[in-house]
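Peer 1: Output the structure for:
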Amino acid sequence: HRAASYSYWKSVNSIFEIHNETANIWSHLLGATWFLLMFIEFFYSGLAYHISLGDGVALGLYYLCVMVCFLLSTSFHTFCDHSSDVHKLSNELDHLGIVLLMWGTGMSGTHFAFYCHPTIRSAYFALLTITAFGCGLFTLQPKFRQPDYKTTRYLMYVLLDASLFAPVLHGLLSFGVSSLEEMMGLGSFLHLAVINSFGAALYVWRIPERWYPGMFDLIGHGHNWMHVLALVGALVRLQGLLQVADAWQRGGHMHGFCNAL
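Peer 2: Here you go, the predicted model:
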């Protein structure tokens, strides 16, 4: 563990040292860099020049939300040793990044799921944005991190999760599994949910360090695995979104527009 640095410069320099936050810092710093490079590659790829503006915005939003989330996570694990006040602020921003990523994931998926139903899509956009905004406000209010507001925080995140899955469930009931897979990449979305849930379980239940005290203090503890799995899940979902965007342009009845409109 690092001692309190009371210096941003010392905290930044500590990313090159070995301590219990090293893996957390580098996993998401490299992850953010990786997504930036992939976004640049996408921007200059053939797909970027053939998809519609709306599709490009949806994909760009996902890239951006992943990068910001990982950078805020990196910032927290870099500066959490600075002081108590900086620890609290960076932790709030870290959680805000998670909210932002959930919002971006929901918005991009909903864009494709209801491609031919703009009114329904707009309604879900509004629902996702309102719930994410509410969660963001709660996250940035120090008093809401106190034990007295534990139930309120829990309900806010439940509401955000519900708004994330609501359009997916709606799509399943309206279009069926196979059509929704083609339309919004259902499989990659569900894989993302499973991967992140597994990572969160490792973190909450402190696996594997609870079974081998002291062995995973520096690397390999549940928080590390949650970071790695968050990156894996984000990559899986990205591939699904890219395939869906390509399908809307090239696949059979999908040409980037809806014949019914």
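Peer 1: Every contact and neighbour count from this point should use C-alpha atoms.
Peer 2: Fine.
Peer 1: Can you point out the buried residues in the helix or strand Ser75 falls within?
Peer 2: Using DSSP states H and E, Ser75 sits in helix 53-79. Residues of helix 53-79 classed as buried by neighbour count (16 or more other CA atoms under 10 Å): 55-56, 58-79.
Peer 1: Just list the residues touching Cys135, thanks.
Peer 2: Taking CA atoms under 8 Å, 6 or more residues apart in numbering as the contact definition, Cys135 lies against 99, 153, 156-157, 160.
Peer 1: Show me where this protein has its helices.
Peer 2: Assigned by DSSP state H, the helices in the chain fall at 8-13, 22-43, 46-50, 53-79, 84-113, 118-140, 150-175, 177-184, 186-204, 222-250.
Peer 1: One more, please, to line up against the first structure:
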Amino acid sequence: MQLGMQLDFQGVLLLMWGATVPLIYYGFICDPNLRWIYWGVQSSLAIAASAFTLQPNFKDPSLKMLRALTFGGFACSSLVPIIHAIARYGWEVQMKRMGLVWVFATLAFNTVGATAYAFKFPEATFPRTFDIFGCSHQILHLAVICAGLTHMVGILQAFDFLHDNGNTCPQLA
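Peer 2: This next block holds a predicted model:
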């Protein structure tokens, strides 16, 4: 059980980190230095969170809130480069470069899944009704799948925009 839980935590962190890599790439396509800085910061935070989750007592039920804060904090850190890219290059440009509509849809799916899981909805509200099908853990996994697919659409949109429009960097155009 311990190994399975640790692998689950590592997988979640890897998925979260991996989702930021293309967003940073497309968001800072015109500024390689910032791109590398954000990649370094996100990678460092992912490694720190990973090391933290591997601690033997991290799985203790009394540390549920600390686990939530670890994953939630890392998720919030991925918003920093997105907000910075919007502030630096503007909303309209980043809507196309980063596929922001899809980024926000991804965020919504992940929030729904995490909230259902954190509050054990619906099984806490309707005891014995969702013991097999429709429980919070299943809702979480469905939401993560939807988030992953939504994220993929956004990255494909960003890829298409970059390759269809060539150089969109104002200082280099």
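Peer 1: Quick check: TM-score for this pair?
Peer 2: For this chain pair, the superposition-based TM-score is 0.89 by TM-score structural alignment, normalised by the length of structure 2; 173 aligned residues with a CA RMSD of 2.3 Å.
Peer 1: Output the contacts of Cys135 of structure 1 as TSV; include the columns distance to Trp248 of structure 1.
Peer 2: What follows is the contacts of Cys135 of structure 1, written out as TSV (distance: CA to CA, whole Å):
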residue	distance to Trp248 of structure 1
Val99	28
Arg153	38
Met156	34
Tyr157	32
Leu160	28
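Peer 1: Just the closest of these to Thr110 of structure 1, please.
Peer 2: Leu160 (14.2 Å; CA to CA).
Peer 1: ok, the aligned partner of the closest one in structure 2 - how many residues close by?
Peer 2: When structure 2 is aligned by TM-score structural alignment, the residue opposite Leu160 of structure 1 is Phe74. A count of nearby residues for Phe74 of structure 2, using other CA atoms under 10 Å, gives 19.
Peer 1: wait, what's in contact with Phe74 of structure 2?
Peer 2: Residues in contact with Phe74 of structure 2 (CA under 8 Å, 6+ apart) are 45-46, 49.
Peer 1: so what's the corresponding residue of structure 1 for Asp160 of structure 2 closest to, chain neighbours aside?
Peer 2: Per TM-score structural alignment, the equivalent position to Asp160 of structure 2 in structure 1 is Asp246. Leaving aside its sequence neighbours, Asp246 of structure 1 sits nearest to Leu47 (CA to CA, 6 or more residues apart in numbering; 6.8 Å).
Peer 1: Leu140 of structure 2 and Phe119 touch, don't they?
Peer 2: No. The pair Leu140 of structure 2 / Phe119 is not scored as a contact, 11.2 Å apart, by CA atoms under 8 Å.
Peer 1: For Leu177 of structure 1, give its distance to Gly187 of structure 1.
Peer 2: Quick fix: residue 177 of structure 1 reads Val, not Leu. 9 Å (CA to CA, to the nearest Å).
Peer 1: Gly176 of structure 1 too?
Peer 2: 13 Å.
Peer 1: same check, this time on Leu71 of structure 1
Peer 2: In this view, Leu71 of structure 1 and Gly187 of structure 1 are 27 Å apart by CA to CA.
Peer 1: Need the contacts of Phe74 of structure 2 in a markdown table (columns: distance to Phe28 of structure 2).
Peer 2: Shown next, in a markdown table, are the contacts of Phe74 of structure 2 (distance: CA to CA, whole Å):
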| residue | distance to Phe28 of structure 2 |
| --- | --- |
| Leu45 | 19 |
| Ala46 | 20 |
| Ala49 | 24 |
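Peer 1: Quick check: chain neighbours aside, which residue is closest to the aligned residue in structure 1 for Leu45 of structure 2?
Peer 2: For Leu45 of structure 2, the aligned residue in structure 1 is Thr131 (criterion: TM-score structural alignment). With CA to CA, 6+ apart as the criterion, Thr131 of structure 1 has its nearest non-adjacent residue at 5.5 Å, and that residue is Leu160.
Peer 1: swap in Leu23 of structure 2?
Peer 2: Nearest residue to Leu23 of structure 2 in three dimensions, chain neighbours excluded: Met98, at 6.0 Å (CA to CA, 6+ apart).
Peer 1: So between Leu140 and Phe119 of structure 2, which is more surrounded?
Peer 2: With neighbours defined as other CA under 10 Å, Leu140 of structure 2 and Phe119 compare such that Leu140 has more, 22 against 12.
Peer 1: And the alignment partner in structure 1 of the more buried one, how close does it get to Gly56 of structure 1?
Peer 2: Mapped onto structure 1 by TM-score structural alignment, Leu140 of structure 2 lines up with Met226. Between Met226 of structure 1 and Gly56 of structure 1 the computed distance is 29 Å (CA to CA).
Peer 1: Then Leu231 of structure 1?
Peer 2: Remark: distance between Leu231 of structure 1 and Gly56 of structure 1 (CA to CA) = 22 Å.
Peer 1: likewise Gly220 of structure 1?
Peer 2: In terms of CA to CA, Gly220 of structure 1 sits 37 Å off from Gly56 of structure 1.
Peer 1: and if you look at Val99 of structure 1?
Peer 2: Using CA to CA, Val99 of structure 1 is found at 22 Å from Gly56 of structure 1.
Peer 1: Equivalent analysis for Ile219 of structure 1, please.
Peer 2: Distance of Ile219 of structure 1 to Gly56 of structure 1, given as CA to CA: 38 Å.
Peer 1: The match of Asp160 of structure 2 touches Ala48, doesn't it?
Peer 2: No. Between Asp246 of structure 1 and Ala48 there is no contact under CA under 8 Å: 9.5 Å.
Peer 1: Run a quick neighbour tally on Gly106 of structure 1.
Peer 2: Residues lying near Gly106 of structure 1 (other CA under 10 Å) number 25.
Peer 1: That one matches what in structure 2?
Peer 2: Superposed on structure 2 with TM-score structural alignment, Gly106 of structure 1 falls opposite Thr20.
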